[in-house]
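1. sequence-free structure coming up:
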């Protein structure tokens, strides 16, 4: 297995080579404030996390993401797929030796699928109503007007 972690063997097959991604390397980063917040939540309060350390962590995270996405892309290409699916990411984690990440990733995938089902149900209700968005907006405006009218009639002096 190639040793990606020390920067060796960075040439990859396929249209998305890591070197090509690095040519615009200044554009690749993670939000510093978000990383700082996550780290602050994890480390004990008596430890200090310097900016240099945070920046080094961000560089490592970006490198990890590039390695994982490149491996995932290679797996997808071998299956003649143009889109990286969650299965490709899981296979890439396995190939790269990050076995301890597989279960948490699978849990997040399940959570995402559940949230998508809830979202689809909400969209389904709109479609099942048989009315257009314009009709629903008109009905909503009418309900608002009726509510304002009732509120105004209750507030007017006798």
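-> Structure's in. What do you need? Everything numeric in this text was worked out from a predicted model, so none of it was measured.
2. okay, CA-based contacts and neighbour counts for the rest of this
-> OK.
3. so how far is residue 40 from residue 74?
-> According to C-alpha to C-alpha, to the nearest Å, residue 74 stands 35 Å off from residue 40.
4. what's in contact with stretch 84-101?
-> Here stretch 84-101 makes contact (C-alpha atoms under 8 Å, 6 or more residues apart in numbering) with 1, 68, 69, 71, 72, 73, 75, 76, 102, 105, 106, 109.
5. hang on, the earlier thing: residue 74 and residue 40: who's more crowded?
-> residue 74 (22 against 14; other C-alpha atoms under 10 Å).
6. helix or strand for that one, which one?
-> If you go by DSSP states H and E, residue 74 is part of helix 51-78.
7. which SS class is residue 30?
-> With DSSP: H, G, I helix; E, B strand; the rest coil as the basis, residue 30 sits in coil.
8. measure the residue lying closest to it once chain neighbours are set aside to residue 28 for me?
-> Among residues not flanking residue 30 along the chain, residue 58 sits closest, at 6.3 Å (C-alpha to C-alpha, 6 or more residues apart in numbering). Residue 58 is 10 Å from residue 28, where distance means C-alpha to C-alpha.
9. before we move on, the earlier item: list the buried ones in the next helix or strand after the helix holding residue 74?
-> Beyond helix 51-78 on the C-terminal side, the first helix or strand identified by DSSP H and E is helix 86-96. Judged by neighbour count (16 or more other C-alpha atoms under 10 Å), helix 86-96 contains these buried residues: 88, 89, 90, 91, 92, 93, 96.
10. ok, and here's another one to check against it:
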């Protein structure tokens, strides 16, 4: 294969996030099983190669249909052609789940954005409230008064002393 198989990148540059892949590998194994670093790297390389294989075959299926965009159906057909037919049903179920979750997320964001907009003062007050909550969490639940909160009691004391 040509080292420039992947558009715009040499094959050596194509990779998957190591931390994510390591996490996936560890989640798939029993807790008492360890994986050597070399074995993790090999598994990651296998995953990259598998993705390249599926992508390439999906592209061929897409081209045969005179389409310019690879659709999920092309990926499913590529799995069949490459001999991974037993996984098509599970992959399709994962795809449907992804579509459903994506639709739910977009509906939530529409609901959040379609609500009444905050005024600048409300937004500033909300921001201050969130800052106070964050400070309280960082201080173990103990709220530490801010400088502007300390000034008010001092002003009240000065006013009462002047009376």
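-> Sure, I can see it. Computed from a prediction, not measured in an experiment: that's the story for all the values here.
11. just to revisit the earlier point, tell me the one of the contacts of stretch 84-101 of structure 1 nearest residue 155 of structure 1?
-> Using C-alpha to C-alpha, residue 109 is the member of the contacts of stretch 84-101 of structure 1 that lies nearest residue 155 of structure 1, at 52.0 Å.
12. how about the nearest residue to that closest one, chain neighbours excluded?
-> If you skip the residues right next to it in sequence, residue 109 of structure 1 has residue 86 as its closest partner in space, 7.5 Å away by C-alpha to C-alpha, 6+ apart.
13. and the one you found, what's its match in structure 2?
-> Under the alignment (TM-score structural alignment), residue 86 of structure 1 maps onto residue 72 of structure 2.
14. and for residue 36 of structure 1?
-> Match for residue 36 of structure 1 (TM-score structural alignment): residue 22.
15. what helix or strand does that match sit in?
-> Counting by DSSP H and E, residue 22 of structure 2 is found in helix 18-28.
16. now do that helix against helix 37-64, angle only.
-> For helix 18-28 of structure 2 against helix 37-64, the angle by axes from the mean of the first three to the mean of the last three C-alpha atoms, to 10 degrees is 100 degrees.
17. centre of the chain versus helix 18-28 of structure 2, how much separation?
-> Relative to its chain's centre, helix 18-28 of structure 2 lies at 15 Å (C-alpha atoms, centre = their mean, to the nearest Å).
18. can you point out the buried residues in it?
-> Buried residues in helix 18-28 of structure 2, counting neighbours by 16+ other C-alpha under 10 Å, are found at 21, 22.
19. with structure 1 superposed, average distance for that helix?
-> Once the two are superposed, helix 18-28 of structure 2 sits an average of 1.6 Å from its aligned residues in structure 1 (mean C-alpha distance after the TM-score superposition for structure 1).
20. list the contacts of that helix.
-> 34, 35, 40, 44.
21. go with 7 Å
-> 40, 44 (C-alpha atoms under 7 Å, 6 or more residues apart in numbering).
22. before we move on, back to that, next, find the distance separating the match of residue 36 of structure 1 from residue 7 of structure 2.
-> For residue 22 of structure 2, the distance to residue 7 of structure 2 - C-alpha to C-alpha - is 26 Å.
23. repeat for residue 87 of structure 2
-> Counting by C-alpha to C-alpha - residue 87 of structure 2 and residue 7 of structure 2 are separated by 28 Å.
24. the two: who's more crowded?
-> Set residue 87 of structure 2 next to residue 7 and count neighbours by other C-alpha under 10 Å: residue 87 wins out with 12 against 7.
25. just give me the match in structure 1 for the more buried one.
-> Match for residue 87 of structure 2 (TM-score structural alignment): residue 101.
26. residue in structure 2 matching residue 50 of structure 1?
-> Per TM-score structural alignment, residue 50 of structure 1 is aligned with residue 36.
27. same check, this time on residue 68 of structure 1
-> Structural alignment (TM-score structural alignment) places residue 68 of structure 1 against residue 54 in structure 2.
28. okay, which residue is most central for structure 1?
-> In structure 1, the centroid-proximal residue (C-alpha atoms, centre = their mean) is residue 112; its distance is 9.7 Å.
29. element containing it?
-> Here residue 112 of structure 1 is assigned to helix 99-128, by DSSP H and E.
30. tell me the first helix or strand C-terminal of that helix.
-> Sequence-wise, the next helix or strand downstream of helix 99-128 of structure 1 (DSSP H and E) is helix 133-155.
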